[in-house]
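Trainee: Here is the input, now give the coordinates:
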Amino acid sequence: MKRDIRLAILLLSIISLTLAVATAWELWAARERILAKAYTHNLNLTQALDTYVEGIVTQSSMLLLGLAERLENDGSEPAQLERLRHLVQRQQPLFNQLDGIVVYDASGTWLMSSSGDIPSGASSADRTFFIHHRDTPSTDAYIGEPIRSLYNGQWVITVSRRYNHPDGRFAGVISATLGVENFLQLFGKIDIGRHGAIGVATSNGQVLVRYPFRPGDMGRVLSRSPIFTQYRDITTVGTATFTSSLDGIERLYAFRKNERYPLVTSVALGKDEVLAAWYTDALRTVSIALGLLMVIVIIGCLMILAIKRRIGAEALLVAAREELLRANRQLEVLASRDPLTALRNRRSFDDHLAAELRRAHRERTPLGLLLIDIDYFKRFNDTYGHPAGDDCLRCIGRLLADNVRRPGDLTARYGGEELAVILPNTDGAGARAVAEQILQHLWQSNLPHVGSPFGRVTASIGIATLPPGSDASAAALIGAADQALYRAKAAGRNRLDSAPDLGGTPA
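Mentor: This next block holds a predicted model:
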């Protein structure tokens, strides 16, 4: 009798622990989904804002180029400067972000201001942008640090160019001032919560614009921020979570380096704000779980009191356990699959690769890995919309499943538009044959893509192979495939590239 009671208590403990673990797992997974969604939102915002800022700088640079050519060809006489002022005033209504155009001579003295009268004794000889052009012969546009305008005292960002005398000597500088307030008005329309932040900085970490605006942040250098110390040199686009050095708030950051100018755009959301809804759901879920645990305990007590009806109670417990195990198996299957493509997900990929790598080391057999990146996929989403992008991913997932058929092979969604194929007991030639077949079938699928120079959806593939006897790690294999993928993309896309076999000390 006591033995049966002990068994009943043990079983109740197992059920309670299983429920607690399942609840904790679901809460963690829901939290990760919310964070991933926030990162995606931030990355989309950085793309839009990066394009916006690049457009303003490019427009300013082109305007300055035309004015500089006029100054170099027609001189800087008062009549010519007056014509330039009228020209700028006619164009300024078409360029809302433009605060004004100023022309300086070789000593930094103001020669012309599109805003009207020149302040008495106005000189910008000590401004960083003027010193840069004076000491640097390049005529490229220069993005200066934020300064207070000598004309109206407002914060502005300068985009400037040097202009020369006919003999090439320094003649002066022409600058376009962009009002920081114009940027803040746009940033203020974006919902980033109470603790969110939007920033534009130079590539060396100097703040140009930050929303919410604080005068003390203007021109501040964030070179010690993790974005600039840990991530900037590794990738042009990325996400990170850290505590801001400006206000001490922990945020979820997304950043993007501009491809044309030395600018970094970042968008951040307060981590606590992002997870606020999750905290509420978690409290509700925990309450329900505790209620279920209480029910289980009550049922257990009744079962112990009715121990004489042991057989019936044991039958119920077995049925409940089988149902729970069946539910756990279903959850395990769901947790290993990517819901969009029906391929294995990243977690399943990592586990499978680790297992196959151990097998390859143990049995001294080769192991192949393909990393596949859909070419110009962002353009596809921008052109056709994200639902069409999801359909494209599903189509390519089916194509991979049709081309990789061996029982031991595994196809997975590695992340975003990146897919992966693990090929056990496959050497470099075999892995290359599979990759060529995938590219050929994808080409034959003829999925339209007007944003691609190929006119259809294509992919780039990086191949890495672990030869027999190598003791290389999973990270090394993935890194080699990633480098090969990078070379394939750099060579023009719609192609494959193979990494050299990973050697190592024989096991």
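Trainee: only C-alpha atoms for contact and neighbour calcs from this point on.
Mentor: OK.
Trainee: Checking Arg194 next. Helix, strand or coil?
Mentor: Assigned with DSSP: H, G, I helix; E, B strand; the rest coil, Arg194 falls in the coil class.
Trainee: Give me the neighbour count for it.
Mentor: The number of residues packed near Arg194 is 10, by other C-alpha atoms under 10 Å.
Trainee: Helices along this structure, start to end?
Mentor: Secondary structure of the chain, counting by DSSP state H: helices at 2-74, 78-91, 128-135, 180-187, 226, 271-274, 276-305, 310-335, 346-363, 377-384, 386-403, 428-445, 474-490.
Trainee: hey, which of these is tucked in deepest?
Mentor: helix 474-490 (a mean of 20; mean count of other C-alpha atoms under 10 Å).
Trainee: Alongside the first, I'd like the structure of this one:
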Amino acid sequence: MNTRAQSTEQRSSTSLQTLMAGFILFIILAVVVLNGWVVFNSYQRTLEATEKQADNLSLSLSRHAEDTFLQVELLLQDLNERIDQDGFGGPQLLRLQQTLKNRKSTLPQLHGIFIYDSAGHWLVTTADNIPKNANNSDREYFKYHQNTPSTELYIGSVIRSRTNDDLIIPVSMRLNNDDGSFAGVLLATISLNYFKLYYGYYSMGDTDVLAILLSDGHILYGRPFDDSQINRDVSSSPLFMEHLKSSTSGTATFYSTVDHVERIYGYTRLKRYPIVIAAGYNKTQVFSNWKVDSTIYTAIALTLLLIMSSMGAIVLKQIKINEKNQTDLTKVRDQLTAMNHTLETLALLDVLTGLANRRQFDIFLRETIAQSALSGKRIALIMLDVDMFKKYNDHYGHVEGDKCLQTVSHALSSMPRRKEDLIARYGGEEFVIILMDVTEEGAIAFAERALEAIRHQSIPHELTSLDEKVVTASAGVYLFVGTTPAQAPESVIIRADKALYQAKNNGRNRVEIATE
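Mentor: All right, here's what the predicted structure looks like:
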């Protein structure tokens, strides 16, 4: 071989080496960027999911608190009307005492009901005996009504009962004489243990918070804090200084003024009563599991990078050796091509369930919409969500949660269906089904069979609110025909998801169909 040929071959070999080195570097950078994006996106989704969970929990607790105080308010209004009509003379006191006892037995939150005269003396109570010389004129709520002409309901700070030393929340109303002068106080006390017991039902971390507060910032009760924090003034906290001033409900992340722990909060101020509900998740604890998963994912990515880098080094070495290794390089190229094909195939499947994954579903949905626009055939999109799966995961653990999802996936994939239909895992405990050329009755029937197939697995679920105490699912169905130009897949998903949300609101373990 002449010098010119050798020089040309050397330049070609050097160019190939440079190209290969650049390609490997590009792949490494791409994997690093992709891994960083996935980790960041996972962080954001964890944050958003926690915020949504905290917001939903605060709204749920606010409805419970409003119902609790509303029942007491209606009771006091009724008693006030009775007193206005009949007064509280001697014979009437006996009837009032019996009435108070009867009403107390129907409201579990009540600790007691009392009627005081204008001097604070006990006239009537649900207790069997009135203490001798009992007088409550020194109580803060009594002084409030004594000096305030309003007959509106008043909720005071937590106090100790003088009958049995229990912690109670006073809910009171002013009594007036015919001329509007002060006649006394009508009082109902709510046992603080009622809220302690109710909040204790929620499965949360040791440093997560559920709290009910007065709108002036005083704590009525806060889980998991002890009784020493009751009536503590936290009006200087970011919740009262910033967030409640701009919105009556929402989510926020800040450090607690009680224990200085950073939490992700959902908060709601009641419209009818001066009460604020807060539900907070320890941010450090929330992201501990995320950190574990991210570390594992990063370790896998680094391992892949190491493998790819090693393979690249081998390829470069082979190029350097001599021209005879071109055959080996071809084999390596074929192997890499096969690996890429395998990875592409795996990229369309969900690792846990073996079903089509979100990526395959997105591709299939776009293609299906285009086909429907040409053929005019109707498509059904079914979104299915396992009921109360978070409670299942929290109670049985993530390993059993994965097994549950695998069982549900097997039940769905085992259902008779046509080749052109698709069942995929949408994410978490959500699944999607696309049915081609189907009627409304057929789509609903298929969704019902899917729910029955899941129920038939009889997966125990002790924490479900449904009577069967097994894992169930809810489904939303949306039927449509593709249009030109094609509608966005997101708009189709939103309608099916709205129907699914309706199924959840209507009691779960059911199918709802979307309306235009």
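Trainee: TM value for the aligned chains?
Mentor: Once superposed, chain against chain, the TM-score is 0.63 (TM-score structural alignment, normalised by the length of the first structure); 380 aligned residues with a C-alpha RMSD of 4.2 Å.
Trainee: Tabulate the helices of the first structure (TSV), appending distance to Arg256 of the first structure.
Mentor: Shown next, in TSV, are the helices of the first structure (distance: least, C-alpha to C-alpha, whole Å):
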stretch	distance to Arg256 of the first structure
helix 2-74	6
helix 78-91	31
helix 128-135	24
helix 180-187	16
helix 226	14
helix 271-274	19
helix 276-305	26
helix 310-335	31
helix 346-363	24
helix 377-384	14
helix 386-403	20
helix 428-445	30
helix 474-490	19
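Trainee: Of those helices, which is nearest Gly108 of the first structure?
Mentor: helix 128-135 (7.1 Å; C-alpha to C-alpha).
Trainee: so which of the helices of the first structure gets nearest Ile101 of the first structure?
Mentor: Closest among the helices of the first structure, using C-alpha to C-alpha: helix 78-91, at 7.4 Å.
Trainee: tell me what the closest one is packed against?
Mentor: On a contact count with 3 or more C-alpha pairs under 8 Å, 6 or more residues apart in numbering; DSSP states H and E, helix 78-91 of the first structure meets strand 110-113.
Trainee: what about the strand it packs on, how far off from the second structure?
Mentor: Superposed on the second structure, strand 110-113 of the first structure shows a mean distance to its aligned partners of 2.6 Å (mean C-alpha distance after the TM-score superposition for the first structure).
Trainee: residues in the second structure aligned with that strand?
Mentor: Counting by TM-score structural alignment, strand 110-113 of the first structure pairs with residues 122-125 of the second structure.
Trainee: List the contacts of the matching stretch.
Mentor: 93, 96-97, 100, 112-117, 130, 134-136 (C-alpha atoms under 8 Å, 6 or more residues apart in numbering).
Trainee: Nearest to Tyr297 of the second structure, out of these: which one, please.
Mentor: Here the nearest of the contacts of stretch 122-125 of the second structure to Tyr297 of the second structure, counting by C-alpha to C-alpha, is Gly112; it sits at 57.3 Å.
Trainee: counterpart of the closest one in the first structure?
Mentor: So, by TM-score structural alignment, Gly112 of the second structure is matched to Gly100.
Trainee: Next one: its match from Val209 of the first structure, what distance?
Mentor: Gly100 of the first structure is 18 Å from Val209 of the first structure, where distance means C-alpha to C-alpha, to the nearest Å.
Trainee: How about Thr465 of the first structure?
Mentor: 47 Å.
Trainee: So the two - more neighbours on which side?
Mentor: Thr465 (31 against 28).
Trainee: Chain neighbours aside, what residue packs nearest to that one?
Mentor: Of all residues not flanking Thr465 of the first structure in the chain, Gly368 sits nearest, at 4.4 Å (C-alpha to C-alpha, 6 or more residues apart in numbering).
Trainee: Also Gly482 of the second structure?
Mentor: Nearest one to Gly482 of the second structure, counting by C-alpha to C-alpha, 6+ apart, is Ala373 at 4.1 Å.
Trainee: and the one you found, how many neighbours?
Mentor: Neighbours around Ala373 of the second structure, by other C-alpha under 10 Å: 17.
Trainee: you'd agree it is up against Thr484?
Mentor: Yes. Applying C-alpha atoms under 8 Å, one finds Ala373 of the second structure in contact with Thr484, separated by 6.3 Å.
Trainee: who touches both of those two?
Mentor: Common neighbours of Ala373 of the second structure and Thr484 (C-alpha under 8 Å, 6+ apart) do not exist.
Trainee: Tell me which residue of the second structure lines up with Gln230 of the first structure.
Mentor: That one, Gln230 of the first structure, aligns with Glu242 by TM-score structural alignment.
Trainee: and Asp362 of the second structure, how far is that from Thr345 of the second structure?
Mentor: From Asp362 of the second structure to Thr345 of the second structure the distance is 15 Å (C-alpha to C-alpha).
Trainee: Just give the closest residue to Glu262 of the second structure, not the sequence neighbours.
Mentor: With C-alpha to C-alpha, 6+ apart, the residue lying closest to Glu262 of the second structure is Tyr255, at 4.0 Å.
Trainee: Quick one: map the one you found onto the first structure.
Mentor: By TM-score structural alignment, Tyr255 of the second structure lines up with Thr243.
Trainee: List the contacts of that match.
Mentor: Applying C-alpha under 8 Å, 6+ apart, we find Thr243 of the first structure in contact with Ile249, Glu250, Arg251.
Trainee: got the residues you listed as a markdown table, with neighbour count and distance to Val237 of the first structure columns?
Mentor: Shown next, in a markdown table, are the contacts of Thr243 of the first structure (neighbours: other C-alpha atoms under 10 Å; distance: C-alpha to C-alpha, whole Å):
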| residue | neighbour count | distance to Val237 of the first structure |
| --- | --- | --- |
| Ile249 | 16 | 22 |
| Glu250 | 18 | 20 |
| Arg251 | 22 | 17 |
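Trainee: lining up those residues with the second structure, which overlap?
Mentor: Mapping the contacts of Thr243 of the first structure onto the second structure (both residues aligned by TM-score structural alignment, their matches' C-alpha atoms under 8 Å) leaves Ile249, Glu250, Arg251 still in contact.
Trainee: Aligned to Glu273 of the first structure, what sits in the second structure?
Mentor: That one, Glu273 of the first structure, aligns with Gln285 by TM-score structural alignment.
Trainee: swap in Thr128 of the first structure?
Mentor: Match for Thr128 of the first structure (TM-score structural alignment): Glu140.
Trainee: swap in Ala433 of the first structure?
Mentor: Checking TM-score structural alignment: Ala433 of the first structure goes with nothing.
Trainee: Now do Ala433 of the first structure against Ile461 of the first structure, distance only.
Mentor: If you go by C-alpha to C-alpha, the gap between Ala433 of the first structure and Ile461 of the first structure works out to 12 Å.
Trainee: Please consider this matter closed, and thank you.
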